[in-house]
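Engineer: this one's sequence-less:
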């Protein structure tokens, strides 16, 4: 999901001052920062966030019930695992409340394609008989909406900066309840200029707390309904990566961020933003 989900524009603390327009109300304390020679970004931003995420999903338990009965675990018979291929596009609106504090909201669409591997082992039909086992792969494709809020703390010293970001999001992808996610990241890097405009590069570490219980119901082929609960989450919730942000104009920023979980999972984020 993502993700959405935590890439926010970083304050250009520590840069040489560039001519500023008349003072703005936001960010608060912005005038104090300018007096010390810091260039601040425009306080408001509207942009797009595109995420591509591919990773392994671990299914820790599956519970099934019939016609409203309390679901019971079937995990003793089935071993499940999944791979997830996610595309996510969000509209993001952000504002710098303080020179070091940014808050933002996102709303968008999510598309998830998964291949679920099912390995079922059943008891023998006859005493002392062989166990029964079969394996299959079930492809699924679902889509839905995502909404979220986030906050970023950023600061710097000379040519170096650091930032902490936390994003809370909910995704509605057709289950009985919305899936919740908290994505936290830390960045550290260098900032300078190219053709007199800000450039930042960084390394990052992210923790994807997208563990959730997917609850739903489907029609029972024998009549009635089957209700299910699936406990699932990323098999490797930590990713490590690199990224950059360039501001060719004072009113426009472009950021690209990419990373890997070290086990074949990866993501890439592309974030163009107009600032005013």
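Structural biologist: Thanks, I have it. Keep in mind the model is a prediction, meaning the values are calculated, not measured.

Engineer: switch to C-alpha atoms for all contacts and neighbour counts from now on
Structural biologist: OK.

Engineer: in the stretch 1-150 of the chain, which spans are helices?
Structural biologist: For the stretch 1-150 of the chain, helices defined by DSSP state H, counting those that start in this stretch occupy the ranges 30-35.

Engineer: List the buried residues for the helix or strand residue 202 falls within?
Structural biologist: According to DSSP states H and E, residue 202 maps onto strand 197-209. Neighbour counts using 16 or more other Cα atoms under 10 Å place 198-209 of strand 197-209 among the buried residues.

Engineer: Also stretch 58-73?
Structural biologist: Residues of stretch 58-73 classed as buried under the neighbour-count rule (16+ other Cα under 10 Å) are 58-59, 61-66, 71.

Engineer: Then stretch 129-144?
Structural biologist: Buried residues in stretch 129-144, counting neighbours by 16+ other Cα under 10 Å, are found at residue 143.

Engineer: just to revisit the earlier point, and the strand holding residue 202, what does it pack onto?
Structural biologist: strand 179-194, strand 238-249 (3 or more Cα pairs under 8 Å, 6 or more residues apart in numbering; DSSP states H and E).

Engineer: Make JSON lines from those strands and add mean neighbour count and distance to residue 75 to it.
Structural biologist: Below are these laid out as JSON lines (neighbours: other Cα atoms under 10 Å; distance: least, Cα to Cα, whole Å):
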{"stretch": "strand 179-194", "mean neighbour count": "19", "distance to residue 75": "22"}
{"stretch": "strand 238-249", "mean neighbour count": "18", "distance to residue 75": "26"}
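
Engineer: TSV for the ones you listed, including distance to residue 94?
Structural biologist: Below are the helices and strands packed on strand 197-209 laid out as TSV (distance: least, Cα to Cα, whole Å):
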stretch	distance to residue 94
strand 179-194	17
strand 238-249	16
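
Engineer: The structure to be compared is supplied as follows:
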């Protein structure tokens, strides 16, 4: 997948020829007459983000056998660590409004500590099932302190977004909003993310079209993860997984997760080498930590 992305990047950043006069941005001439310097209307960029995000495990349901369905796994907190690489194409539709589409690939792992594991024998039918339930309950009492379940969450990501921007003098403000969907490759699951990020900053213009923008702001993320698959994909402790295999080799799971904290702070800068090329670097801090780098080309 990464090789395909890099090949696509090579194609995207090859020389393009656009007409000097573009339909976009609408009302661009009027804005320039008022003294505003507008960016070129079309852009492509490649970006990389590294992230660490605490997650709340809303529910863990096991399927495939009455005993598994009676099993209660207490693992309400997880840590997600991962990265993604994306390609973005955008256009300034109006001087104050940019719209874009993104496609990329996400790699990450969610790890949750298992605090306890119990099985209510009174809720399952049959003496054999009750005995197995008691065995699982006993195994839960013997879990090591570092007992975890892990989920590999690699998959393709795509989405759409918009940026609304404005300014007075060399001061600017903007809000960026996007919605992305990641389809997990190893298991049956997806990650749905809505992001809204307001920022304010100051810009400095130099000769040759060079420009520096420094900004601070915040980022709101609403992350919903709905995951299901083969129970072995959870990487449960061996003492539990062995009993589960005896119950049902085809046992499955359903996990629902969401972000612990929706907001975090951000600080960053963007530097334009000229009107064609720029770089962007941004760091997020708080419970959710991020590092973001992007290289952009405008036409």
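Structural biologist: Arrived safely, thanks for sending. Because the structure is predicted, anything quoted here is derived from the model rather than measured.

Engineer: Spatially, which two of the buried residues of stretch 58-73 of the first structure are the most separated?
Structural biologist: Taking Cα to Cα as the measure, the buried residues of stretch 58-73 of the first structure span a maximum distance of 24.6 Å, between 58 and 66.

Engineer: is it true that residue 240 of the first structure touches residue 265?
Structural biologist: No. If you go by Cα atoms under 8 Å, residue 240 of the first structure and residue 265 don't touch, sitting 10.7 Å apart.

Engineer: any idea how far stretch 107-125 of the second structure is from the chain center?
Structural biologist: 25 Å (Cα atoms, centre = their mean, to the nearest Å).

Engineer: Stretch 59-70 of the second structure now?
Structural biologist: 29 Å.

Engineer: now do the same end-to-end measure for that stretch.
Structural biologist: End-to-end span of stretch 59-70 of the second structure (Cα to Cα, to the nearest Å): 13 Å.

Engineer: What lies in contact with it?
Structural biologist: Contacts to stretch 59-70 of the second structure, defined as Cα atoms under 8 Å, 6 or more residues apart in numbering, come from residues 71-73, 76, 119-121, 123-125, 129-130, 132-133, 231, 244, 247-248, 250-257.

Engineer: May I see the buried residues of stretch 58-73 of the first structure arranged in a markdown table, with distance to residue 23 of the first structure as well?
Structural biologist: Converted to a markdown table, the buried residues of stretch 58-73 of the first structure look like this (distance: Cα to Cα, whole Å):
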| residue | distance to residue 23 of the first structure |
| --- | --- |
| 58 | 52 |
| 59 | 53 |
| 61 | 57 |
| 62 | 58 |
| 63 | 59 |
| 64 | 61 |
| 65 | 62 |
| 66 | 64 |
| 71 | 61 |
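
Engineer: Mind checking which of those residues are in strands?
Structural biologist: Counting by DSSP state E, those place 58-59, 61-66 in strands.

Engineer: Residue 229 of the first structure pairs with which position in the second structure?
Structural biologist: When the second structure is aligned by TM-score structural alignment, residue 229 of the first structure is paired with residue 254.

Engineer: what about the residue lying closest to its match once chain neighbours are set aside, neighbour count?
Structural biologist: Among residues not flanking residue 254 of the second structure along the chain, residue 228 sits closest, at 4.3 Å (Cα to Cα, 6 or more residues apart in numbering). Residues near residue 228 of the second structure, counting by other Cα atoms under 10 Å, number 19.

Engineer: and the gap between residue 234 of the first structure and residue 53 of the first structure?
Structural biologist: Residue 234 of the first structure is 11 Å from residue 53 of the first structure, by Cα to Cα.

Engineer: biggest strand in the first structure, by residue count?
Structural biologist: Ranked by number of residues, the top strand in the first structure under DSSP E is strand 132-157.

Engineer: Translate residue 205 of the first structure into the numbering of the second structure.
Structural biologist: Checking TM-score structural alignment: residue 205 of the first structure goes with residue 218.

Engineer: one step back: and the residue nearest to residue 254 of the second structure, what is it in contact with?
Structural biologist: Residues in contact with residue 228 of the second structure (Cα under 8 Å, 6+ apart) are 187-189, 252-255.

Engineer: ChimeraX command for the buried members of these?
Structural biologist: To isolate the buried members of those in ChimeraX, using 16+ other Cα under 10 Å:
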select :187,189,252,253,254,255
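
Engineer: Turn the contacts of residue 228 of the second structure into a markdown table, including distance to residue 166 of the second structure.
Structural biologist: A markdown table is the format used below for these (distance: Cα to Cα, whole Å):
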| residue | distance to residue 166 of the second structure |
| --- | --- |
| 187 | 43 |
| 188 | 42 |
| 189 | 38 |
| 252 | 51 |
| 253 | 48 |
| 254 | 45 |
| 255 | 42 |
